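A.B. asks: sequence-free structure coming up:
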């Protein structure tokens, strides 16, 4: 039997929405790469995290089809769940902190997987987009209020693994923040919220609300 927690990361102000995340706190229960990939595929979350050392924050991240050196919403959610000041990922150390209702991570934009950042003229255009055919990973965005840094976005992984649209994606928000060079307040998907801010040292803060949805056994 394998126990795992189900989180929602980057919830909206009302505590709803957010992207679901599976976290296997006892990663030793699923020790091999092939076994972890198979479990991530079976669970079907956009990402599943295996915790290899809860005290040091050592984690291993998988989508249903591949292993990732870093990903935004898995790091935000797992840091909140473990209550640690740092996560250790294959990409590098990820600082973490809790401020009020928001959990924050510090990461480098070059750690994020490649994404096509596609700008539209209005939030209404982004809202009306159909899910594209499998192919490139597209982050569609538009200004809602440019002076205030408010953005409307949707994310289409294009992987063909049954996940047509990601509800909230920290890595894409990281890349967009690096491109625009300013703090952002992003409304993504059906009602998720992501906050970001660039730092002088090249790191970018990414923050959001996290909720524990359930603890399951497989």
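C.D. replies: Cool, the structure landed. The model shown is predicted, which means the values in this text are computed figures rather than measured ones.
A.B. asks: C-alpha only now, for contacts and for neighbours.
C.D. replies: Fine.
A.B. asks: residue contacts, the residue most central in space within the chain?
C.D. replies: Closest to where the C-alpha atoms of the chain average out (CA atoms, centre = their mean) is residue 73, at 2.2 Å. Each residue near residue 73 by CA atoms under 8 Å, 6 or more residues apart in numbering is listed here: 9-10, 19, 21, 168-171.
A.B. asks: can you list contacts of the longest strand seen in the chain?
C.D. replies: What stands out as the longest strand in the chain, according to DSSP state E, is strand 204-217. Strand 204-217 is contacted from outside by 1-12, 15, 18, 72, 76-77, 80, 101-109, 170, 173-174, 177-178, 193-199, using CA under 8 Å, 6+ apart.
A.B. asks: How about stretch 129-141?
C.D. replies: 114-120, 123, 126, 151-160, 164-165, 172.
A.B. asks: Recalculate using a threshold of 10 Å.
C.D. replies: Stretch 129-141 is touched from outside by 113-123, 125-127, 151-162, 164-166, 169, 172-173, 175-176, 186-188, with contacts defined as CA atoms under 10 Å, 6 or more residues apart in numbering.
A.B. asks: take the one below as the second:
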């Protein structure tokens, strides 16, 4: 019988039972790919993180992230939460270099607050999502939609800016309608809706319907926050050195999240994006797996 310790945490929150749930295996050595996927399905959180020794000894750890259905190259709340869990256990110092599918991710930890930094480029295609298709998929009127676009840093999203918070709360995903839209899968089917002051220093109210989670609502989506603040910096021509956003998500689900996002630029070009928040450790235990 093999034994593996696991830790349960709530990420992007300062209170238990808020934010986004995460299962972390601080030492996943010996687990096969199939076992990691099966355990992610067993925990049935939006993501679970499996920590391994780094491929490069100069780095802190290697982290593999799984939804109940697939492995992801990167995700925000598992990265932030895993760093906080490792720091709380005294296993690492206050700055970590984590190897993930998108490459090296730097994370700074101060107490319960962790902030990841990505240097991956902001990606956006030449085409835009159909407002009519997006409105139908979200069960809102086209008049509720201010703008839509595709973008992402690490993970891709269909961003939908709505007129106000009430419109965000009215959204109900019709996944069948969204999957039926011929162009919805060309770049991303992950729908991220928001309203508020989309400007430097602004605060947004959001909801996220992640195709990678089968269309389920996600209480906190750090990877989307990274893409959103990068998009804002790009719109301003990256003329300032730093842009910041605060994002409230998960409120309608009863799991409120508070996400801090920032983008930095130099000489008119985006250089990095950061996403951070608090993590609360809820509990943990031991898994008993057959040899």
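C.D. replies: In hand now; what should we look at? Here the structure is a predicted model, which means the values were calculated and not measured.
A.B. asks: one step back: and the longest strand of structure 1, how far out from the chain middle?
C.D. replies: 9 Å (CA atoms, centre = their mean, to the nearest Å).
A.B. asks: can you tell me what part of structure 2 that strand aligns to?
C.D. replies: Aligned by TM-score structural alignment, strand 204-217 of structure 1 corresponds to residues 273-286 of structure 2.
A.B. asks: what's the mean gap between that stretch and the aligned bit of structure 1?
C.D. replies: Aligned to structure 1 and superposed, stretch 273-286 of structure 2 gives a mean residue distance of 0.9 Å (mean CA distance after the TM-score superposition for structure 1).
A.B. asks: Show me what counts as buried in that stretch.
C.D. replies: 273-281 (16 or more other CA atoms under 10 Å).
A.B. asks: now the helices for structure 1?
C.D. replies: Secondary structure of structure 1 (DSSP state H): helices at 33-43, 72-82, 123-127, 170-180.
A.B. asks: which of the ones you listed sits most buried?
C.D. replies: helix 72-82 (a mean of 26; mean count of other CA atoms under 10 Å).
A.B. asks: Would you check the span in structure 2 matched by that helix?
C.D. replies: Counting by TM-score structural alignment, helix 72-82 of structure 1 lines up with residues 76-86 of structure 2.
A.B. asks: picking that back up, show the buried residues in the contacts of stretch 129-141 of structure 1.
C.D. replies: 115-117, 123, 126-127, 151-159, 164-166, 169, 172-173, 175-176, 186-188.
A.B. asks: Now tabulate the buried residues of stretch 273-286 of structure 2 in a markdown table and tack on distance to residue 133 of structure 2.
C.D. replies: Formatted as a markdown table, those follow (distance: CA to CA, whole Å):
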| residue | distance to residue 133 of structure 2 |
| --- | --- |
| 273 | 30 |
| 274 | 31 |
| 275 | 30 |
| 276 | 32 |
| 277 | 33 |
| 278 | 36 |
| 279 | 36 |
| 280 | 38 |
| 281 | 40 |
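A.B. asks: which one of those residues sits closest to residue 177 of structure 2?
C.D. replies: residue 275 (31.6 Å; CA to CA).
A.B. asks: measure that closest one to residue 69 of structure 2 for me?
C.D. replies: 25 Å (CA to CA, to the nearest Å).
A.B. asks: ok, now residue 282 of structure 2?
C.D. replies: 24 Å.
A.B. asks: how close does residue 180 of structure 1 get to residue 204 of structure 1?
C.D. replies: 12 Å.
A.B. asks: And residue 89 of structure 1, by the same measure?
C.D. replies: Taking CA to CA, one finds residue 89 of structure 1 at 16 Å from residue 204 of structure 1.
A.B. asks: Brilliant, that's me finished.
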